[in-house]
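>>> Okay, predicted coordinates and the sequence, questions at the end:
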Amino acid sequence: MKKNKSGSRRSKRDLRGKGIGIFGRIFLVAILCMVVPLIVSTFISTYLASDSLTTNAQENLQTLADDKLSSLEQYIDAQKTLTKAVSTSASVVEACQEYATNGTIDKEDQNTMAEYLAAIQEQSGNLYENFFITVGSTGYADISNNETLHDVSEEEFYLECVENGEFIGNNVSPVTGNPVYVISYAITDPKTGEVIGAVNNSIDLATMTEKIVSDDVYDIKLFDLNGIVVASPDTESILTINMNELDPESWNKQLENKEGYFSFSDPYTNEINYTGYVVSDNFLCQVSVEGSVFSDQTSQLYKSAFIIGIVCFVIAFIIIFLCARNISKPLQVANNQVNKLISDINEGHGDLTTKISVKAKDETGQLVKSINHFVDTLNNVIGSVRNTTNRVQENTITTNDVITEASESSMNISAVMEELSASMEQVSVSAETIAQDAGRVLETVESVGGESDRGASLVDEIKVRASEIKENTINSKNEIQNELEEKKASLEDAINASRKVDEITNLTNDILEIASKTNLLALNASIEAARAGEAGKGFAVVADEISLLANSSRETANNIQSISEGVVSSVNDLMEASNDMMSMMSDVVIRDYDDFEKAADNYYEDAENMEEIINSYNNSMDNLQGITESVANSIQVVSTTINECSTGVAEATENVNVLVASMGTIKSGADADLDDINVLKEEMSKFEESPLQDE
C-alpha cells in the first residue's frame, strides 16, 4: 500500500507538470515569430530605403546638375540669340555703316540705342555687367547711358570678332574688374561683309549665379571645360579657381565620364560631401550636398520605421494575445478534466465513462474527441482485462486443485510402492527360507540314501512332509497370485491416476494462450497510453504491470509444462518397469511354484510308492536329488528376481517422491500466479466497473 501511495503522489506531481503552460508557449512562439520577422523586415526595409535614398540622392544630384546645366545652356543660348539679334539689327548696322562711311556718329541715334540697351538690362533683371555696341573699335552705346564707352581695339573679344566673327568666353571686365561671361558678335556690312563693329554682352557671373545656381540646400558650381569656375555661391572663386590645375586627374575623369557621382571630405569641416556632375559641350555642372542632409533623412527614416514597428508590435501583441487565449482556454478546460479523471483513478474510483466536454470544433475539439475515444477504448480494455483476470484466476485455482489432487495421488502411489517394497522383502525372506529348506531336503535325501535302513520308517514322514510342502506351496502360490493381482490393480489405478498429469499440459497451454493475449493487450494499452502522452502515464504503469504479469505467467506455465513432461516420462517409465515386474512375477514365479507343486506331488507319490520301489530307491533318490537341486536353483532365481524388483520398486518410490516434490513446486508457482492475479485485480479495482465492462 505504501508503494501505491508513493506512486499516486508521484503521478500527481507529474500531472502538475513544470514550466510554462500552452498559452504561454503559444504566446511566446507567436511573439517570437512576429518580432523576429518584424525586426528583420524593418531593418532590411530601412536599410533598403536608406540605400534607395542614397541611390535616389545620387540620381537626383545628377538630375539636378543636368537641369542646372540645361538651364545654363538655355540661358546662354538665349543670350547668344539676343546678342546676335542686336548685331544684325538694321539700326545698328546703319549706324555702323554711317560711321564707317562718314566717320561721324548721330547723337540722337546713339541715345536711342543706349535707351534700347538699358531696356534690355532692365528686362534681364540687371544681369549684365555691361552690354555695349562699338562702331569700328569705338564705343557707340551701352546700358549705362554711354558712360563706359571706350576704345576696344586692343581687347581680346574685338580681335576675335574681327578675325572669327564672334567671341564667347570668360573675361574680367576692364571697367569694373568683375568676372563676366562674354558673348560677342561682329557687325558686318551686308554688302561687303567687312567687320564694321561689334556687340559685347558681358554677363555678370555673380548675378547669373544668383539667378541660376542659387539654392538653400545644394551647392551648385558651373565650370567651363578648362576647369575654371564660372558660377558659384562663393563669388570670390569665380574665374579664380581652376579645377584642372588643382586636381587634373579628377577633372579629366569627370570630362571623360560625362556624368557621374563622387564623394569627398571637406578640408575645413571634415564632413563628407556628395557630388553629382554632368558635362555638356561647353560647361560642367557640379551639384553637391552635405552628408548631414542624408544623415538627417536617414535618421528620420529610422525613427519612422521604429514608430511603425512599435505600432505594429502593439497591434500584433493584442491580436496574438487574444488568439492564444482563444486556443489555450479549451485546452486548459480539457486538461483540468483529464487531470481530474487521472486523480480519480489514482484515488481508486476512476470512472472511465466520464466524457471530456469542450465546445471547440477546431483541432482542440478533435483532440478532445480523440481523448474521449481513447478513454472509451481504455474502458473496454480494462473490462476485457478484468474479465480475463477473473478467468485466469478461476483457471489458476482449478489448476491448483488439480495439482493438489495429483500431489495426493503421488503420495498414495509412494505409500503403495513402499508397501510393495516391504512385501518384496518378505517374499525374498520366504524364498531364502525355501532355499534353506531345499538344502535341508537335499541333505536329508543324501542322508536317506546313506541310511537306507531308515528309509522305510521315514516313508510316512516323507509323505507327511510332501503333503505339507504341497499344501504350503499351493497356499504360497495362491497368496502370491492374490497379492500380485491386488498390487497390479493398485499399481494400474495409481498409474491411471498419475496420467492426470497430462491435464497439466493442457492447462499450461491455456495459461500460455491467456498470457499471450494478456501481453498483446498490455502492448496495445501501452501504445494507446504513449499516444495519450501525459494523460496516459497512469495507465502506462498498469499496462507495464499487466505485461510483466503475462510474462511471469508464461514463464511459470513453461516451467509447469517442463515439470509435467518430466513427471509423465517418469510415470511412463514406472509403468513399464511395473508391467515388466508383474509379467516376470506372473510368468516366472508362478511357473516355479507350479513346478514346485508338481515336485511336491511327485515327492508324495514317490513316498507312497517308496515301499514298492525300494529296490529302485537309489535311482529315485538320484531323481529326487536332481529335482531338489532344480528347485533350489529356481528358488535362487526367484530370490534374485525379487531383489531386483525390490530395487526397482525402491527407485520407483524415489521417483514418486521427486514427483511429489515437483508437484509442490508447481503448486507454489500456481500460488504465486494467484497472488499476482490478486495484485492485478487490486489495480483493476481503481477503475469503476461500467455496464459495458460487465457485458
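Alright, I've got the coordinates. Residues are numbered from 1 along each chain as shown.

>>> only C-alpha atoms for contact and neighbour calcs from this point on.
Will do.

>>> Assign a three-state SS to residue 140, would you?
Per DSSP: H, G, I helix; E, B strand; the rest coil, the local secondary structure of residue 140 is strand.

>>> what helix or strand does residue 112 sit in?
Residue 112 belongs to helix 107-123 when assigned by DSSP states H and E.

>>> which element follows the host helix or strand of residue 278 toward the C-terminus?
Following DSSP H and E, one finds residue 278 within strand 272-279. As assigned by DSSP H and E, the chain's next helix or strand after strand 272-279 is strand 283-290.

>>> tell me the angle that following strand makes with strand 272-279.
160 degrees (axes from the mean of the first three to the mean of the last three C-alpha atoms, to 10 degrees).

>>> circling back to that earlier point, list the helices and strands the strand holding residue 278 packs on?
Applying 3 or more C-alpha pairs under 8 Å, 6 or more residues apart in numbering; DSSP states H and E, one finds that strand 272-279 makes contact with helix 22-87, helix 248-257, strand 259-265, strand 283-290, helix 291-346.

>>> Put together a markdown table for those, with distance to residue 617 and mean neighbour count on each row.
What follows is the helices and strands packed on strand 272-279, written out as a markdown table (distance: least, C-alpha to C-alpha, whole Å; neighbours: other C-alpha atoms under 10 Å):
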| stretch | distance to residue 617 | mean neighbour count |
| --- | --- | --- |
| helix 22-87 | 125 | 16 |
| helix 248-257 | 170 | 14 |
| strand 259-265 | 166 | 16 |
| strand 283-290 | 170 | 24 |
| helix 291-346 | 106 | 16 |
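
>>> distance between the strand holding residue 278 and the chain's centre?
Relative to the chain's own centre, strand 272-279 is displaced by 59 Å; criterion: C-alpha atoms, centre = their mean, to the nearest Å.

>>> for stretch 130-140, same thing?
Counting by C-alpha atoms, centre = their mean, stretch 130-140 comes out at 99 Å from the chain centroid.

>>> and the end-to-end length of it?
One end of stretch 130-140 sits 13 Å from the other (C-alpha to C-alpha, to the nearest Å).

>>> quick one: the helices in the stretch 101-250 of the chain?
With helices called from DSSP state H, counting those that start in this stretch, the stretch 101-250 of the chain shows them at 107-123, 156-164, 205-212, 243-246, 248-257.

>>> this is the comparison structure:
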Amino acid sequence: MINKINKSILLKVLTSLIAITVLVFTITGVIVNYYNKNVLTKNINKSLEDNATIISKDVNSFFERGGTLVTQMTTNSSIKNLMTEVKTRDDVKTNPNFTNVVKSLKSIKETDKNASSVYMVIEKASYLIDETGEDSPIDWDVNNRPWYSETLKAGNLYYTAPYKDAVSGKMVITIAYPMLDNNGKSIGAVAVDYLIDKLPEIMKQYKVGETGYTFLLDRTGTFMYHPDETKILKDKFTEYAGTPGEVGKKMIKGESNVATYTLDNSELYAAYAPIKSNGWSVGTVISKSEVEKELVKFNILLLSTYIGGLILLILALYFVTTKILKDIPKLLEIIKKVAKGDLTSKLSVNSKDEIGQIAEAINDMNSNLNNIVTNISSNSQNVSASGEELSAVISEINKQIQTINAGTQEIAAAMEETSASTEEMNSSSEIIKNSILKLNSKAKDGNNSAMEIKTRALNMKEESETSKKITLDMYKEKEIAILTAIEDGKIVEEITNMAAIIEETASKTNLLALNAAIEAARAGEHGKGFAVVADEVAKLALQSTETVHNIQNIVGQVKNAFENMSQTSGGILEFIDKKVTADYNEMINRANLSLEDANNVSELITSFTTNIEDVSNSVEQLIKSLESVSAVVEEVASGASEIAGTVHDTKVSTDEVAEVAETQADLAVTLNNIVSEFKI
C-alpha cells in the first residue's frame, strides 16, 4: 500500500490532506469536548450546591420551629417561678404556678404537630413536668439524664442526637434550653421532644436529575436520611474509605463545598451544606454518567458531522486533484522518449498552470539537448587529436622531474641530522630548567620559613615587652602598698604601750579597791555596801590585768608576723627588681637577636632566589633559542620534504595527465559512438 502511494501523486495529495483534516478535526473535537465538559461540570456543581443550600435551609427551618417553641418557654414567668420556688417533690403540685405551667405546656404542644412532648425539669426537686401534669417516677433523677448535662454544658439551645421515643415508638430529638436563676446558677431546663419522621418527606421533595438523590447526616456523620433505608441510623458516612469518608468529615465540620468521588463503583458529583441550627449537614448527589449523557450525545453528533464532512472533502479533493493531474501521463510519456534518446518529440498541452509550464520546459529541454549532442559530436574528434599531443609533452616533463627529486632528497637527509642534534640540546636544557625550578621552589620555602621565624621572634619580643611592662607596673603598685602596710604595722608598738598603761591603771585600781575594802571593814555595818562595790572593782581590775596580758601576747604575735612579712615582702620586691626585670631584659635581647638572624636569613634567601631567577631566565632564553633553531631546521627539513613530495606528486600528476590524455583519446572515440545513438 505504501509503495502504491509513493508511486501516485493523486494518492500522496489525498493521503496528506486527509491526514491533516483528520488531525484538525481531532484537535477541534478534543478542545470542544474539554470546554463543554468544563462548562457542564461547573453547571452541575452550581446546581448541586444550590440544591444543597436550599434543602439545608428548609431542614434548618424545620428544626428552628422546634427551637422557637423551646425559646418561648424560657420567657414564661410561671415556669421560671415554679423552678425557683420548688425545693422538693412535695412542693411541686402545691405551688400556685403548677396549674398555669401545665396549661402552658399543653398549649405549646398544640401549636406544633411535630411536638411529641413538651416538658420542664426542676433540678433541686429532680422532677419532670410535662403537658399531662402527671408525676414523674420516684426514682427519676435529672442528673442521670445525658441530654440535661449536655444542655447545661452547651449553655444555650441544644439539639440531641435522634432516638426512638419509648412511648410513641417514633424517631425524635430533644430540643432543650437551660434555665438559670438571677445569679446565673442552673435551676432546671425546658425541652421539647420533636418528631423528625417528617424529615424524609422534606428530603424526598427535592429531585436531583434521574439517578441523583439527597441525604442527611447528623453531627456524628450517621445517615439520618438516605434513599437506601438500610443505611439510615446504621452507616456513618465519615467511616467510608477514601474520598467519601473525607467528604463526610468535612460535612460534620460544618463546611459547604462540591466534590467528586467513587462509591459502589459509580463516579458521583456531590455538594453539601450545613444545617446551622443543630450542626447536621445535607448532601446532594448525581452520577457522573447521567451528567455526561448529553455530552456523549453531543460528541456522537459531532463525530458524525466530522465523518460526513471528511467524506465530502475526500470526494471534492479527488475530483479537483484528478482534473489538475490529467496531463501528467503525457509528460511522463515524452520524458520516457527522451530517456531512450529520442530528442525529436514535441509535447502539446493547453493548460496554462504549472503543468503547462512544465510541458513547455520539457520542449525547451529537448531542443537544448539536441543542440548539445550535435556540438559534442563535432568536437569529440578534436579532443582525440589534442590528447595524443599532450601525452608526448608529459613524457619529456617526467625526465626533468626525476633529476630535481634526487637533489631534494639529499637536502632533506642533512636537515634531519641537524634536527636530531638540536632535539638533544633542547632535552638537556629542559632538565636544567626543571632542576632550577625545583631549587627556586626550595628557596621560596626557605624564605617562607625565615619569614615565619621573623614573625615568631617579633611576637616574642612584643609579648616579652608587654609582660615586662605589666610586671613593673604591678611591682611599683605593690611596692607602695607593701611599704605602706609595713609602715601601718608599726602601730602595733603603740598598742603595746597602750596595753602597758592599761595594765598600770588596773594595778592602781586594784590597790584602790583594796584600800576601800579596808576602810569599809572599819566602818562596820555602814561600810558593807561599799565593801561589795570595792570587791567588784577589785575583780574588774584583776580581769583588766588578765585581758591586758592577753592583748600583749597577741600584739607580740602580730608584731612578729609583721616583721616576718616585712622581711619576706622586701625579699620579693628585691627579687622582682633585680632578677625578674633582668630576665625580661635578657628575653627581649634574645628576641631582638632572633629577629636580626631571621632578617639576615630572609635577605640571604631573597638574594639567592633572585640569582636563581636570573639563571632560570637565561636557561629559558637558551631553550627558546634552541627551539627557534629546531623550528628553522624542521621548517627547512619540512620544506625539503615538501619539495621532494611536491616533485613526486608532480611526477605522479604528470603520469596521471598522460594516462588522462590517452584515456581522453579513447573517450572521444567512445563519445562519438554514444552520440550516434541519439536521434537528432
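Thanks, I have it. Model, not experiment: these values are computed from the prediction.

>>> How close are the two chains, by TM-score?
In this superposition the chains share a TM-score of 0.43, using TM-score structural alignment, normalised by the length of structure 2; 383 aligned residues with a C-alpha RMSD of 5.7 Å.

>>> For the strand holding residue 278 of structure 1, give me every contacting residue.
58-59, 61-62, 65-66, 69, 254-255, 258-266, 284-291 (C-alpha atoms under 8 Å, 6 or more residues apart in numbering).

>>> before we move on, what about stretch 80-92 of structure 1?
93, 113, 183-187, 198-201.

>>> Would you map the helices across structure 2?
2-6, 9-74, 77-85, 98-110, 146-154, 199-204, 243-252, 288-291, 293-324, 328-339, 354-489, 491-523, 528-575, 581-675 (DSSP state H).

>>> do the same with the stretch 401-550 of structure 1
Secondary structure of the stretch 401-550 of structure 1 by DSSP H, counting those that start in this stretch: the helices cover 455-498, 501-532, 537-584.

>>> what about the first one, distance to the chain center?
What it means is helix 455-498 of structure 1. Here helix 455-498 of structure 1 is found 90 Å from its chain centre; the criterion is C-alpha atoms, centre = their mean.

>>> try stretch 279-298 of structure 1
Counting by C-alpha atoms, centre = their mean, stretch 279-298 of structure 1 comes out at 59 Å from the chain centroid.

>>> From the opening residue of it to its closing one, how far?
End to end - C-alpha to C-alpha - stretch 279-298 of structure 1 spans 30 Å.

>>> follow-up on the earlier one: buried residues in the strand holding residue 278 of structure 1?
Buried residues in strand 272-279 of structure 1, counted by 16 or more other C-alpha atoms under 10 Å: 273-279.

>>> cool, stretch 572-584 of structure 1 as well?
For stretch 572-584 of structure 1, the neighbour count (16+ other C-alpha under 10 Å) marks 574-575, 577-578, 581-582, 584 as buried.

>>> Which members of those define the maximum pairwise distance?
574 and 584 (15.0 Å; C-alpha to C-alpha).

>>> picking up where we left off before, what is the helix holding residue 112 of structure 1 packed up against?
Where contact means 3+ C-alpha pairs under 8 Å, 6+ apart, helix 107-123 of structure 1 is packed against strand 128-135, strand 138-141.

>>> Which one, of those strands, ends up nearest to residue 665 of structure 1?
Ranking these by their distance to residue 665 of structure 1 (criterion: C-alpha to C-alpha) puts strand 128-135 first, at 134.6 Å.

>>> ok now the closest one, how far from the chain's centre?
Taking mean C-alpha positions (C-alpha atoms, centre = their mean), strand 128-135 of structure 1 and its chain are 94 Å apart.

>>> Likewise for stretch 419-436 of structure 1?
For stretch 419-436 of structure 1, the distance from its own C-alpha centre to the chain's C-alpha centre is 84 Å (C-alpha atoms, centre = their mean).

>>> Run through who's touching that stretch.
Applying C-alpha under 8 Å, 6+ apart, the contact partners of stretch 419-436 of structure 1 are 487, 632, 635-636, 638-639, 642-643, 645-646, 649-650.

>>> Tell me which entries of these lie within helices.
487, 632, 635-636, 638-639, 642-643, 645-646, 649-650.

>>> want to throw those residues into TSV with neighbour count and distance to residue 566 of structure 1?
Output for those, formatted as TSV (neighbours: other C-alpha atoms under 10 Å; distance: C-alpha to C-alpha, whole Å):
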residue	neighbour count	distance to residue 566 of structure 1
487	19	25
632	23	42
635	25	38
636	17	36
638	24	33
639	23	32
642	25	28
643	17	27
645	23	23
646	23	23
649	25	19
650	18	19
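
>>> Pipe those into a markdown table and attach distance to residue 74 of structure 1 per row.
Below are these laid out as a markdown table (distance: C-alpha to C-alpha, whole Å):
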| residue | distance to residue 74 of structure 1 |
| --- | --- |
| 487 | 149 |
| 632 | 167 |
| 635 | 163 |
| 636 | 161 |
| 638 | 158 |
| 639 | 158 |
| 642 | 153 |
| 643 | 152 |
| 645 | 148 |
| 646 | 149 |
| 649 | 144 |
| 650 | 143 |
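
>>> Closest to residue 167 of structure 1 out of those?
Closest to residue 167 of structure 1, out of all of these and judged by C-alpha to C-alpha, is residue 650, at 155.1 Å.
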